[in-house]
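Chemist: After the sequence you'll find the predicted model.
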Amino acid sequence: MARYTESKCRLCRREGEKLFLKGDRCYTDKCAFERRAYPPGQHGRMRKKPSDYAIQLREKQKVRRLYGILENQFRNYFKKAEAQKGVTGTNLLRLLETRLDNVVYRLGFANSREQARQLVRHGHFELNGRRVNIPSLQVREGDAIEVRERSRKVPAFQEAQEVIARRGCPEWLEVDSAAFKGAIKAQPQREDVTFPINEQLIVELYSK
């Protein structure tokens, strides 16, 4: 499947906001966004008043890049969110949050969503006792996620306790880092998504 393979820091600079695509590196002085907090390219420093469409597009791109979703995938998520009962924007964020790769990242078993996606693809996790390797798999309330016994010596999992202690775990999830286990206690609510996102702009963009 096609994936963005260029510099991750360019994406943060393009969106004008830290997306934490490189995990812990984004918290250090080595972060490129800290040194060059303006869009990439020779015209990056030019000031230009964005149109309403440009603002909506940038918000959609920001969320898409934050979760590592391709355009067609993101559009399909929006259609599912629109078909569900409730607020479309909140439904969209809930669908993105309950992706398996995002849950693995939020539990602290990976340093970034990209690393979480790779670990899932390589079959290092079990969902309700069964091995899984599909990052986009939707988890539900009551599901249990566990690092496979033979995978627990992988360095990424050895660092899990430090990551969880530093980053914290959302209230809708429960983690036992010593046992390499996690569980979904409830469906995520809008307030559980702490990253600054204006989902209404995305709804307006796709509703045109």
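Modeler: Received it, and whenever you're ready, just let me know what you need.

Chemist: all contacts plus neighbour counts: C-alpha atoms, from now on.
Modeler: Noted.

Chemist: Now do the longest helix that the chain contains: which elements does it pack against?
Modeler: For the chain, the helix with the greatest residue count under DSSP state H is helix 52-67. Helices and strands touching helix 52-67, by 3 or more C-alpha pairs under 8 Å, 6 or more residues apart in numbering; DSSP states H and E, are helix 8-15, helix 199-206.

Chemist: orientation of the last one relative to helix 52-67 in degrees?
Modeler: In this structure, helix 199-206 runs at an angle of 120 degrees to helix 52-67, with axes from the mean of the first three to the mean of the last three C-alpha atoms, to 10 degrees as the basis.

Chemist: okay, now the one to match up with it:
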Amino acid sequence: MSRYTGPSCRLCRREGTKLYLKGDRCYSDKCALNKRNFAPGQHGKSRKKTTEYGMQLREKQKVRRFYGLTESQMRMYFDKADKMKGITGENLLRLLELRLDNVVYRMGFASSRAEARQLVTHGHFLLNGRKADIPSLITNVGDTIEVKEKSKSSDKFKALMENRAGNTVPWVDVDVEKMRGTIVTQPSREDIDLPVEEHLIVELYSK
């Protein structure tokens, strides 16, 4: 399945919750979900009977859209999480949180995950001192992510750092002046502020 390239706000309306795909716009009155809080399409306002499968599917789609994943990527991460020790659903979310593009977003070096993915692809970051341009790369505790020296002087990153309201993610430590961040511990479920019921995803893929 190819990556979705349509209107981002349409995805939020379909899932009935903010996915924060448009950065600052999602926090403003311009958010489409504030204006039209119903599913897109001709029958978006009509009530539909929700089945058990439908609930499981929606949770899976919600997580996919939060992190910008294709279906094959989502399945790959689930299979990997299922083989790890611990609770499969929490393992899945932890893996997704440790993706390089998501860590860049969590550190405040991008206003959205989509923007973080683009910035990583364009080679604006160093991972442990080396160029890293693969958004799906899984990071580890102790890894350091830094904006490249040439990119630090850009208006884009200066604005991001000026508007950054402190470090609100407990599992990363960020030095705003140096535009550098370090993963200090693995994110726990309590640290992941996603309104999803991951056990439904496990049930869906376990059928």
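Modeler: Good, I have the coordinates. What you are looking at is a predicted structure, and each value in this text was computed from that prediction instead of being measured.

Chemist: Just the TM-score for the two chains, thanks.
Modeler: Put the two chains on top of each other and the TM-score (TM-score structural alignment, normalised by the length of structure 2) is 0.97; 207 aligned residues with a C-alpha RMSD of 1.2 Å.

Chemist: C-terminal to the longest helix of structure 1, which secondary structure element comes first?
Modeler: Under the assignment DSSP states H and E, the closest C-terminal helix or strand after helix 52-67 of structure 1 is helix 71-83.

Chemist: quick one: Thr90 of structure 1 from Leu100 of structure 1, how far?
Modeler: 18 Å (C-alpha to C-alpha, to the nearest Å).

Chemist: Return the angle between stretch directions for the longest helix of structure 1 and helix 8-15.
Modeler: 150 degrees.

Chemist: chain center to helix 52-67 of structure 1: distance?
Modeler: 14 Å (C-alpha atoms, centre = their mean, to the nearest Å).

Chemist: Show the contacting residues for Glu197 of structure 2.
Modeler: By C-alpha atoms under 8 Å, 6 or more residues apart in numbering, the residues touching Glu197 of structure 2 are Glu59.

Chemist: and Trp153 of structure 2, how many residues sit next to it?
Modeler: Residue 153 of structure 2: Ser, not Trp. Residue neighbour count, defined by other C-alpha atoms under 10 Å, stands at 11 for Ser153 of structure 2.

Chemist: Would you mind measuring from it to Asp24 of structure 2?
Modeler: For Ser153 of structure 2, the distance to Asp24 of structure 2 - C-alpha to C-alpha - is 22 Å.

Chemist: Gln118 of structure 1 and Tyr77 of structure 1: what is the separation?
Modeler: 21 Å.

Chemist: quick one, which of Thr90 and Leu100 of structure 1 is more surrounded?
Modeler: More neighbours surround Leu100 than the other of Thr90 of structure 1 and Leu100, with 25 against 18 (other C-alpha under 10 Å).

Chemist: who touches the more buried one in this structure?
Modeler: Here Leu100 of structure 1 is in contact with 120, 134-139 (C-alpha under 8 Å, 6+ apart).

Chemist: just the strands in structure 1 please.
Modeler: 125-127, 130-132, 144-147, 173-176, 181-184 (DSSP state E).
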